[in-house]
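K.L.:
okay, here's the prediction I keep looking at, along with the sequence it came from:
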Amino acid sequence: MEKAPVEGQAGGAGASTTWDAFVRTEQNWRRLRDFEGFEYIHGENNYGMPEPMQFVVDDRQKGNPKAWEKLEEQYNSASEIKKQCKTYLDYDVVVCGGTLGIFIAHSLQLKGLKVAVVEAGKLQGREQEWNISMDEMMELVELGVLIESDLDACIKTEFPECRSGFKNKEAPTNGQGYFENGVGFECTTPDVLNLGIAPKVLIENVKNRFLEAGGVVMEKTPINGVMISSSMGASVDINSTNGPITSRLVLDCMGNGSPISRQQRHGKKPDGICCVVGSCAGGFDKETNVMGDIIYTNSEIQDKGKQGMLQYFWEAFPVNIGRDGKEPGTSDVKTTYMFTYLDADKTRPDLISMMEDYWDLLPIYQPSIKDPETDLDIKRVLFAYFPTYKDSPLQPMWDRVLAVGDASGIQSPLSFGGFGALTRHLGRISDGVTEALKYDCLTKEDLGEINQYLPNLSGAWMMQKAMSVRPGQKVDSKFVNRLLATNFECMDEMGIDTIKPFLQDVVRVDGLVGSLAASFKADPFFMPQIVAHVGIPTLATWLGHVGNMGLYTVCDAVVSPVLKGYVQNMENKKDKFYWNRKMEAWKFGSGSDYILPRDKK
């Protein structure tokens, strides 16, 4: 890590790759594990429990007086016309957090809103490529956030397909299933996470167009707090000689470490954690560096003694091999990740322990590497932990403040969130925010309609639970591989309509029920072990989410087409806002928003 280049360090989880950043991450992970969660009820007497940091306040007696003074001055000095038109504040929207916030900021700007982005550091993408699919990038093009030339500029890697595989050891499966070869199952899926894009180029292009169109970007500008007046607006206290800035709405796009989300979730430990370590390095075999791994295992569950049992998963992507299927031999650079699903129990291992396992196990996973220390040219060492919460998306606690992206918990507990989660929901979020401002639906109850319950997101917790082992729990070391190998074999046999949405973080009731039925038929005697592993309460809760997925699917297919025309003609704007959000929730909560490209079937 000391030899790796330090230029291009950016903000956000996994973006800073220095030894100092690793030490800070390790310390934060230790603090989270040592933390004893407690139930804190905002607005009530909590009997001596520690109070949360008051980052967002709606009481005039708290916060920065200058922020309150500017808000009141703008309101009191505005003409009645400006008050009616809601134009007396500095901006319509202030987006807090710019790495991914710049995309939603530009999307809102294209809808005619006046937007500012505030970023604590420099607004730039990391050096490490983001992996995504072309159809997800095209969603941004259709929204106008990207233009075609952005794709040519930022896509540095393109390959045809990615592998999913679950094996008890590193050995060929010979095209057979788990019970035929005694090893496992693997398959490939086209056009999933098969693009490597340069975040630095992409974000710079979007930022420049945002600025050219009149947007404001405040870099190296930490936010000290947010003052909320339900009647007047929001005032954002920033480290700037120009003082606070005001807006009608504040969007929290500061990721899973957001101080706004931390204040709201005060006292609560995450329900799940995904710990990730890895590296980007040269020295791999060029001839075979032409395909990615989405999720892959080649070992049984690791028994770490007092630290619990962990199933390690691998993910890998070739780097900078070019577009349109260049011939093999173009690049020896590859990014490899090793990750595991667990909880934040104090007994869980340090990241350094996982990192040591990563280096020890890498030659088994990548046989062209015999000794990582001598065979690899390390570009970056990667590490992060990603917390997830069951009560997601996060409902607003204040008027005029809405969490988006990872700050809202909208990412699946199976994914690392970030850019992929943003692309899927960007159109929905920007439509909802635009209507909220147009119809003055800015109370916490109104904004909560944008972050509604999504049953397929909540239902994904069952899979996360099945892929992890609770502290003190003992299971068959082959449990996870048997479960996933059987399930993926069934999804693969059902076709790309089933497996591709799942790999792109979209759970749909047809694919879910079909694959589960096929899995039960293929391995009926495994079901009692699954139930015992996840527990009856988890299973019961999950069945409720599956039932709601079915209900949402029917509502989207049958009720929404009937309602749309009626809703658009509603005179009551709040009712119109409400029903538009309800129909969006039916679509996204059932996975019906996902459209498989027909030419890819």
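P.N.:
That came through, no problem.
K.L.:
use CA for all of it now, contacts and neighbours both
P.N.:
Noted.
K.L.:
tell me the contacts of the residue nearest the centre of the chain?
P.N.:
Nearest to the geometric centre of the chain sits residue 417, at 1.4 Å (CA atoms, centre = their mean). Neighbouring residues of residue 417 by CA atoms under 8 Å, 6 or more residues apart in numbering: 405, 406, 410, 411.
K.L.:
same list, these, but as CSV with secondary structure, distance to residue 119 and neighbour count please.
P.N.:
Formatted as CSV, these follow (DSSP: H, G, I helix; E, B strand; the rest coil; distance: CA to CA, whole Å; neighbours: other CA atoms under 10 Å):
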residue, secondary structure, distance to residue 119, neighbour count
405, helix, 15, 28
406, helix, 16, 30
410, coil, 21, 26
411, coil, 22, 24
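K.L.:
want to compare, so here's the second one:
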Amino acid sequence: MSQTEQILSQLPGDVLGRLRSADKVWKALRDGTTPIPEVITETEEGLGTLDLDVVICGGTLGILIGAALQQRGWRVAVVERGVLRGRDQEWNISRQELEVFLELDLLSTAELENAIASEYNPARISFFQGPDFLVNDVLNIGVDPVFLLDTLKAKFLAAGGKLFEKTSFTKATIHPDGVSIGLKVNQLEVDPLEVERLKVERLKVDPLEVERLKVDPLEVERLKVDPLEVERLKVERLKVERLKVESSNLEPSTDTNLEPSTDTNLEPSTNTNLQPSTNTNLQPSTNTNLQPSTDTNLQPSTNTNLQPSTDTNLQPVTELKARLLIDAMGHFSPIVKQVRQGQKPEGVCLVVGSCAQGYPKNDMGDLIVSFTPIQNQCQYFWEAFPARDGRTTYLFTYLDANPERPSLEFLCDEYFRLLPEYQGVDLSQLDFKRVLFGFFPSYQKSPLRMPWNRILPIGDSSGGQSPVSFGGFGSMVRHLKRLSNGIHEALDYDLLDRNALAQLQPYQPNIGVTWMFQRTMSVGIKQQLAPNQINQLLTGVFQAMANLGDDVLKPFLQDVVKFSGLSKTLFVTSLTKPGLVVPVIPQVGLTMLLDWMVHYSNLALYSSLYPAGKLLSGMLTTLPPKPRYYYHRWLEAWRYGSGGDY
């Protein structure tokens, strides 16, 4: 039994099976055998009366934009194939990037602070046989996805949004006046771990809350509980009992960004609609044969947050009609697959990692570290940071989708082989809470252009993220204000054709130039490089950026590339380390170099257009809606495409 099999078999749930399911998806991508669905069709028939303005498919990140749009008065529905709940593993981001939640009034200051699960300083950057570089306040905040999504979900529902959980997107038909979205209710596609979580959450409630939830018809009048709340509690109890699913009936998720929680330290529900009674006279019931209480000291609940159930799955819906469909289903969205038509990604980031307890105390983090030369035609990079449940460590590598590339399970074996050397601890000392794995494809022809009206991809579905980053949370947060403003204007001005919507996912030259970085950090499957070539190049580049100061280094570490910082870094590196720069040309190839020069030139152009465009803003406020919409989108493209948003 391999180290991976041994460790994963000790975790609750079929983690090893899910790893191998993800590997099947990765192998199909490498082999070019990924099925191509046909889920989008068009018709010239009118749709007539619409239910909603916007339907967002994919709730994990879709709830961010859903909450923002619902708050602005649009009729929004979010469709999520499972239960809309954040993963147990924290999302890392920089503190200043979280300010957008306050700007859009999605969170209060107190809620934002409660969403922060961990924080550390400094972070280390280091490459094999090179010096350490330390930086503060970069990706050093760990956000609790469970609390964040529960809070946004509650606010979305309170504002009138509709949520369809355990419901899958199946198809959509584009009409001249709207889009019809087909849905399937997943009554049997429930993660067994989610069933157990719901059971445990019922048990781990404050005893006073348990007593309040033990409502039978005879107590309704005495406690004066809202009848709608009583009905909701009955339905919730029935739902928990119905969630008895054979794991053989489950369809493995192809979304490798969302792994099942293996954290056995389940926390109580964060549903803010369930509040404990304020009656201090209540005691936990020890009687399993529930009888009507005769305790006259009991007082009616003072919880004013009780609302009727918002679980729309109680009345299954198989079709929604809206003006706009937003695809937030990620890299492996069926809509994206149809548009890509089996195209292989030019770049892939493979990631494996874990959260464990038992490490020596260490309050520092690692942003990017390597301590080995090239192995298995891969340069291994590592990331580590303190987390609420212990310490999180990742091994990641950049490569292409060649069929000979290694599997995720092989990379897990490498992770467990090298982890003791990386963290200075024996595996036997570690108590693994969860193991994570995934892969993130990147396409040079990005962002993805939809060939249809009324469909907008966002997040990973759009393919607009940097090829050297993994995980879509940071990118989604960075563009949340831009997207919410732009979608609001598109709906307001009824500009929902494909050309108008394409302006919401514009070309960004500062993302385009990062393809060169991805290529210099990877090794072709047949390429022969000096064992330490990548490490030496990165040491030289980061030495130059560190010497130039935080104004250059920090934006780069947050995937915000600026023309001035990039130009200074290239100049200093070429001047001080010419021997490191020359080998890059044969490594990346002439075609890639020429392509990079185009992006670099556009980066310079966008850096000039953005300040010039801002000067015209006062003169263009009287424009008609359509030209005003396009002007705003161009200004945003120049701003974000030049790094002006940092």
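P.N.:
Now that the structure is in, tell me what you want to look at. Quick caveat, the model's predicted, so the values are computed rather than measured.
K.L.:
circling back: so which of the contacts of residue 417 of structure 1 comes closest to residue 265 of structure 1?
P.N.:
Taking CA to CA as the measure, residue 265 of structure 1 sits nearest to residue 406 out of those, at 13.8 Å.
K.L.:
which residue sits closest to the counterpart of that closest one in structure 2 in space, ignoring its chain neighbours?
P.N.:
In structure 2, the residue paired with residue 406 of structure 1 is residue 460, using TM-score structural alignment. Counting by CA to CA, 6 or more residues apart in numbering, residue 460 of structure 2 lies nearest to residue 330, which is 4.7 Å off, once chain neighbours are set aside.
K.L.:
can you give me the buried ones in stretch 333-345 of structure 2?
P.N.:
333, 334, 335, 336, 337, 338, 339, 340, 342, 344, 345 (16 or more other CA atoms under 10 Å).
K.L.:
so of those residues, which ones are in helices?
P.N.:
Judged by DSSP state H, helices contain the following of these: 334, 335, 336, 337, 338, 339, 340.
K.L.:
residues in structure 2 aligned with the helix or strand where residue 530 of structure 1 lies?
P.N.:
Under DSSP states H and E, the secondary-structure element containing residue 530 of structure 1 is helix 527-534. Using TM-score structural alignment, the residues of structure 2 aligned to helix 527-534 of structure 1 are 581-588.
K.L.:
may I see the buried residues of the matching stretch?
P.N.:
In stretch 581-588 of structure 2, counting by 16+ other CA under 10 Å, buried: 581, 583, 584, 587, 588.
K.L.:
now, which of these sits nearest residue 193 of structure 2?
P.N.:
Of all the buried residues of stretch 581-588 of structure 2, residue 588 has the smallest distance to residue 193 of structure 2: 44.5 Å, by CA to CA.
K.L.:
stretch 335-343 of structure 1 aligns to what range in structure 2?
P.N.:
Going by TM-score structural alignment, stretch 335-343 of structure 1 lines up with residues 392-400 of structure 2.
K.L.:
sorry, back to before: the helix holding residue 530 of structure 1: what's the following helix or strand?
P.N.:
Remark: after helix 527-534 of structure 1, the chain's next helix or strand is helix 536-554, criterion DSSP H and E.
K.L.:
chain center to that following helix, what's the gap?
P.N.:
In terms of CA atoms, centre = their mean, to the nearest Å, the centre of helix 536-554 of structure 1 is set 22 Å apart from its chain centre.
K.L.:
next, the mean deviation of it compared to structure 2.
P.N.:
Taking mean CA distance after the TM-score superposition for structure 1, the mean distance separating helix 536-554 of structure 1 from the aligned residues in structure 2 is 0.7 Å.
K.L.:
ok, now which ones touch the aligned partner of the residue nearest to residue 460 of structure 2 in structure 1?
P.N.:
The alignment partner of residue 330 of structure 2 in structure 1, by TM-score structural alignment, is residue 255. Neighbour list for residue 255 of structure 1: 12, 97, 405, 406, 407 [criterion: CA under 8 Å, 6+ apart].
K.L.:
burial count for the last one?
P.N.:
Under the neighbour criterion other CA atoms under 10 Å, residue 407 of structure 1 is assigned a count of 25.
K.L.:
the second one too?
P.N.:
Using other CA under 10 Å, residue 97 of structure 1 has 25 other residues around it.
K.L.:
also residue 110 of structure 2?
P.N.:
Using other CA under 10 Å, residue 110 of structure 2 has 8 neighbouring residues.
K.L.:
give me the aligned partner of it over in structure 1.
P.N.:
In structure 1, residue 110 of structure 2 lands on residue 149 (TM-score structural alignment).
K.L.:
list the contacts of its match.
P.N.:
With contact set as CA under 8 Å, 6+ apart, residue 149 of structure 1 has no partners.
K.L.:
got the buried residues for the helix or strand it falls within?
P.N.:
Assigned by DSSP H and E, residue 149 of structure 1 belongs to helix 148-154. By 16+ other CA under 10 Å, the buried positions in helix 148-154 of structure 1 come out as 150, 151, 154.
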